[in-house]
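A.B. asks: sharing a model that was predicted from the sequence below.
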Amino acid sequence: MDDLSRLEDWVTPLLAKLSVPEQRALARTVARELRAGNAQQMRAQQAPDGTGWEPRKASGLRNGRGSIRRQAKSRPMMQKLRAAKHLKASATASEALVGFVGRAERIARVHHFGLRDRVKTGGPEYDYPARQLLGITDEQIERVRELLMKHLAE
């Protein structure tokens, strides 16, 4: 986060010279870039620091008729959460925001912080392991610097 503070200190005087619509357009570009980076990290099932998420717990091995099901490849986690429908990028003249909206926000919060929640409505409760979904990496900070320089050069 020290790099993020330094970036903010460096860019604040430069942004003050831009008009409000230009600031909003730049913030929108940055937010979209960060959203794409976070979705890519979720696809790779990694936290922003590069560590892998704890794997999903194996579900029951029996199907409805009592026979044992073959072990299939587990589906990737957070597949629907990383869709643009749930993971939104928004911007104002002073900030770029990336976050979850609606019901997906509650689900993402449970997984991001490793909270206790019901598996399904009326079902058993489960302590979910913490899987950091959102964050900013050093590569994303560099990409934001590049976007700022490109925008200011225009």
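C.D. replies: Structure received. Worth saying up front: this structure is predicted, and the values here are computed from it rather than measured. Residues are numbered from 1 along each chain as shown.
A.B. asks: rest of the way, CA atoms for contacts and neighbours
C.D. replies: OK.
A.B. asks: for this protein, which segments count as helices?
C.D. replies: Using DSSP state H, the helices of the chain run over 2-16, 20-43, 103-113, 138-153.
A.B. asks: among the ones you listed, which is the most enclosed?
C.D. replies: helix 20-43 (a mean of 20; mean count of other C-alpha atoms under 10 Å).
A.B. asks: coming back round to it: out of the helices of the chain, nearest to residue 56?
C.D. replies: Between residue 56 and the helices of the chain, the tightest spacing by C-alpha to C-alpha is seen for helix 103-113, at 11.4 Å.
A.B. asks: okay, pairing it with this:
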Amino acid sequence: MSITKLEAELGALLQKMEPAARRGLARDIARQLRQSQQKRIAAQQNPDGSAFAPRKPQLREKKGALRRQMFAKLRTAKWLRMEATAAGAAVSFVAQVERIARVHQLGLRDRVSRRSRRETQYPARELLGFAATDIEVIRNQVLAHLTK
């Protein structure tokens, strides 16, 4: 099921709800979506279930150093914000890390560090997106909220 089908199916029912109830439902949905996005980023998977493109080998890797996981800080609640209104719910990155997330989401060119002159092409790694399970979770949550 796609988002447009979900919207067509449940849109009329949601319009009949009070704005405060819609805002509460949107907050619950946004919280659920943020958690699923965090889990998916930790598992290093795109929304379609495929794995992220692997990192390039590091030239100056320290011996005995712990391996860092990709996007460990980006997936924390501090940087991955949720917004809920009566009109809808959104999960996005805060402004400070939005550029980094956009480069990886779309697979753009960027400098490796602020001081670096060299640019590199990053492979596309979809950090945010709807998986099939997310759409079903939203549908079930709306239906559960309506039956209360």
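C.D. replies: Now that the structure is in, tell me what you want to look at. Computed from a prediction, not measured in an experiment: that's the story for all the values here.
A.B. asks: if we can go back for a sec, of all the helices of the first structure, which one is nearest residue 89 of the first structure?
C.D. replies: For these, proximity to residue 89 of the first structure was assessed by C-alpha to C-alpha; helix 20-43 is nearest, at 5.2 Å.
A.B. asks: counterpart of that closest one in the second structure, which residues?
C.D. replies: Counting by TM-score structural alignment, helix 20-43 of the first structure pairs with residues 19-42 of the second structure.
A.B. asks: give me the mean distance between that stretch and the first structure.
C.D. replies: Superposing on the first structure and averaging over aligned pairs (mean C-alpha distance after the TM-score superposition for the first structure), stretch 19-42 of the second structure comes out at 0.7 Å.
A.B. asks: just give me how far that stretch sits from the chain centre.
C.D. replies: How far stretch 19-42 of the second structure lies from its chain's middle: 11 Å, per C-alpha atoms, centre = their mean, to the nearest Å.
A.B. asks: residue in the second structure paired with residue 147 of the first structure?
C.D. replies: With TM-score structural alignment as the criterion, residue 147 of the first structure lines up with residue 141 in the second structure.
A.B. asks: show me what contacts its match?
C.D. replies: By C-alpha atoms under 8 Å, 6 or more residues apart in numbering, residue 141 of the second structure lies in contact with residue 29.
A.B. asks: roughly how far does it sit from residue 24 of the second structure?
C.D. replies: Residue 141 of the second structure sits 12 Å away from residue 24 of the second structure, going by C-alpha to C-alpha, to the nearest Å.
A.B. asks: how about the contacts made by the nearest residue to residue 21 of the first structure once chain neighbours are set aside?
C.D. replies: Distances taken as C-alpha to C-alpha, 6 or more residues apart in numbering place residue 93 nearest to residue 21 of the first structure, at 7.1 Å, with adjacent residues excluded. With contact taken as C-alpha under 8 Å, 6+ apart, residue 93 of the first structure is in contact with 20, 21, 22, 23, 24, 25, 27.
A.B. asks: and the spatially most central residue of the first structure, how far from residue 128 of the first structure?
C.D. replies: Centroid-nearest residue in the first structure, with C-alpha atoms, centre = their mean: residue 134, separated by 3.4 Å. Using C-alpha to C-alpha, residue 134 of the first structure is found at 17 Å from residue 128 of the first structure.
A.B. asks: identify the residues contacting residue 106 of the second structure.
C.D. replies: Residues near residue 106 of the second structure by C-alpha under 8 Å, 6+ apart: 123, 124, 125, 126.
A.B. asks: quick one: map it onto the first structure.
C.D. replies: With TM-score structural alignment defining the correspondence, residue 106 of the second structure maps onto residue 113 in the first structure.
A.B. asks: show me what contacts residue 128 of the second structure?
C.D. replies: Residues in contact with residue 128 of the second structure (C-alpha under 8 Å, 6+ apart) are 37, 47, 92, 105.
A.B. asks: also residue 33 of the second structure?
C.D. replies: So residue 33 of the second structure contacts 91, 134 (C-alpha under 8 Å, 6+ apart).
A.B. asks: and the residue in the second structure that residue 122 of the first structure lines up against, how many neighbours?
C.D. replies: Under the alignment (TM-score structural alignment), residue 122 of the first structure maps onto residue 115 of the second structure. Residues near residue 115 of the second structure, counting by other C-alpha atoms under 10 Å, number 7.
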